[in-house]
Structure formats: structure tokens, C-alpha cells
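Participant: give me a model of this one.
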Amino acid sequence: MRNWLYILDPKKNQMDGGPSTPRHVLALAQTSPRQDWWLSVPRHMQRGDRIWIYFATPEKKVAAMGYVEDEPYGVTWDAKYPWRFSATLHEQATRALHNSPVKLAEMTNQHPQGVTLVKSQDLPLLLKRAGL
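Facilitator: Model (predicted):
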């Protein structure tokens, strides 16, 4: 199982018709947890990998978590994000992270960009805050 840091920018991205804010993502975890996610380049994601959702603004923090459901697949209709994958938000972990997020200042990776693997030094803190 790999752990991915997935970056959302609430100013640029929408999810399921709403803003990609921690509050909206928590609501999705409760009502519609399986979501399609987008990538600009393919990643070696596999079913069961975790995605840790990092919100880029206004407060830089990890405040949600989900599990990858399928490997990324290509789409032809989106030149900016030509790859998609499905992931299911983990309601309890997302709630725990929403209540006690991991802030950027607490992480080893001080310049997260795009979608990248979680640094091994950051994983214990993420798991603890998520209640896993």
C-alpha cells in the first residue's frame, strides 16, 4: 500500500458541484464518499492505496483521507487533467483529520505540489491524526 499526498486548491477545484473545501469534502465523505479524482500525469496508484487530501488554501493542511478504488485511466476530453481514478473517502479518518488537521508546518514536505508520495517521516503523524 502506498500513501499519496493529493493536493486540492479550493480556489481552482470543485468536487461534486461544490467547492473543494475541508467542510465540503467532509460532507461528501458522509453522503457520497466515492468520487472521481483527476491527475495531470499518470501515477502508479493501485486499489487500496491511500490518498491524503492536502488543502492548499486558505490554511495549508491535510484534512481528509480516502482509499484508491482503481488504477488511473486516461480520458480524451480533458487536456489539463487527462487521467482519472476513483477513490472512496474514509468518513471516520476524514472527520478526525477535519477536527485535528495536519498543518504544513508539521510536515517534512514543506513544498507539496501535484500528487506525490507521502514522505515516510510524515506518515506516522497522518495515521495518528486520522485515528488509524
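Participant: please count neighbours and contacts with C-alpha atoms only from this point.
Facilitator: OK.
Participant: quick one: A130 and L8, what's the gap?
Facilitator: 18 Å (C-alpha to C-alpha, to the nearest Å).
Participant: neighbour-wise, which of the two wins?
Facilitator: A130 (25 against 22; other C-alpha atoms under 10 Å).
Participant: residue boundaries of the helices in the protein?
Facilitator: 22-31, 91-99, 123-130 (DSSP state H).
Participant: okay, those helices, which one's buried deepest?
Facilitator: helix 91-99 (a mean of 21; mean count of other C-alpha atoms under 10 Å).
Participant: quick one: the strands in this structure?
Facilitator: 3-8, 14-15, 18-19, 34-39, 50-55, 61-68, 73-74, 83-89, 102-103, 115-117 (DSSP state E).
Participant: who touches the fifth one?
Facilitator: For strand 50-55, contacts defined as C-alpha atoms under 8 Å, 6 or more residues apart in numbering pick out 1-10, 21-22, 60-68.
Participant: if any of the residues you listed are buried, put those into a PyMOL selection.
Facilitator: The following PyMOL line selects those of those that are buried, judged by 16 or more other C-alpha atoms under 10 Å:
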select buried, resi 3+4+5+6+7+8+9+10+21+22+60+61+62+63+64+65+66+67+68
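Participant: run this one through as well so I can compare:
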Amino acid sequence: MADWIYILNPHRDVLDQEPCDKEKILKLALEDPEAEFWLSRRNRMVPGDRVWFFFTSPDAAIAAVGEVDEEPRADPDDPDVSYLVPVTLLAEGTQALYRTPVGRDELGLGQVRSVQKVKPAALPLLLARAGL
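Facilitator: Model prediction:
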């Protein structure tokens, strides 16, 4: 199993025509947790991997978590989207992270890319805050 950080910029990223902010993801986790997220490259995600959602604003922090359902796949219906990865948002973990997010400084993040692996030193903190 691998752990990934997925970057969401609420000023740029949308889901269901709404800004992809912490409130939107929390609502989805509680009401409709299965979602698909866009990837610029396929990555090596496999079912069971965890995805930690890092929101760039208003405060740069991880405030949601999900689990990969299927390997990333090309989207034949949208040539502008390279890949989609189906993820089930974890309601309890997302609620816990929403209340007490893990900030950028706590993660030891340098340059932030769209998707990257979680640093091994940061994983115990993420798991503890999410109650996993």
C-alpha cells in the first residue's frame, strides 16, 4: 500500500461544478463518498492506496483522506483529462482531518506538485490525525 498527497486548489479545481474546497470534500465524504479525481499522469496507484487531500487555501493543509478503488485509467469521454482515479472518501478520517488539519510545516513539504508520495516521516502524524 502506498500513500499519496493529492493537491487541490479551491480557486482552480472544481468537482460537480463547485469549488473543490474542504467543505465540499467533507460533504461528499459524508453523503456521496465515491468520486473520480483527475491526474496529469497515471502514477502507480493501486486499489487500497490512500490519498491524502492537501488544500492550497485558505490554509495550506491536508484536511481529507480517501482510498483508491481502481487503478487510474484514461478518460475516453474527455480528451483534455489525461487520467481519472476512482476514490472513496473516508468519512471518519475526513471529519477528523477537517477538524484538525495537518499543515504544510508539519508535513515537511517542499515544492508542491499535483500528486506526490507521502514522506515516510509524515505518515504517522497523518494516520493519528485521521484516527486511522
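Participant: where does the residue nearest to the spatial centre of structure 2 sit relative to L125 of structure 2, distance-wise?
Facilitator: By C-alpha atoms, centre = their mean, structure 2 has its centre lying nearest to F53, at 2.8 Å. Noted for F53 of structure 2: a distance of 14 Å to L125 of structure 2, by C-alpha to C-alpha.
Participant: with T88 of structure 2 instead?
Facilitator: With C-alpha to C-alpha as the criterion, T88 of structure 2 and L125 of structure 2 are 21 Å apart.
Participant: and for E67 of structure 2?
Facilitator: Counting by C-alpha to C-alpha, the gap from E67 of structure 2 to L125 of structure 2 is 18 Å.
Participant: check A60 of structure 2 too.
Facilitator: Taken as C-alpha to C-alpha, the span from A60 of structure 2 to L125 of structure 2 is 16 Å.
Participant: what does D78 of structure 2 give?
Facilitator: Taking C-alpha to C-alpha, one finds D78 of structure 2 at 37 Å from L125 of structure 2.
Participant: OK, contacts around the nearest residue to A87 of structure 1 once chain neighbours are set aside?
Facilitator: Excluding the flanking residues, the one nearest A87 of structure 1 by C-alpha to C-alpha, 6 or more residues apart in numbering is V68, at 4.2 Å. Contact analysis of V68 of structure 1 by C-alpha under 8 Å, 6+ apart lists M45, Q46, R47, G48, D49, R50, I51, F85, S86, A87, T88.
Participant: any figure for the gap between whatever residue of structure 2 lines up with V68 of structure 1 and A60 of structure 2?
Facilitator: Mapped onto structure 2 by TM-score structural alignment, V68 of structure 1 lines up with V68. The gap separating V68 of structure 2 from A60 of structure 2 is 23 Å, by C-alpha to C-alpha.
Participant: next: V81 of structure 2.
Facilitator: Counting by C-alpha to C-alpha, the gap from V81 of structure 2 to A60 of structure 2 is 25 Å.
Participant: my read: R12 of structure 2 touches P19, true?
Facilitator: Yes - counting by C-alpha atoms under 8 Å, R12 of structure 2 touches P19, with 7.4 Å between them.
Participant: these two: which is more packed in?
Facilitator: The neighbour comparison of R12 of structure 2 against P19 (other C-alpha under 10 Å) goes to P19, with 17 against 9.
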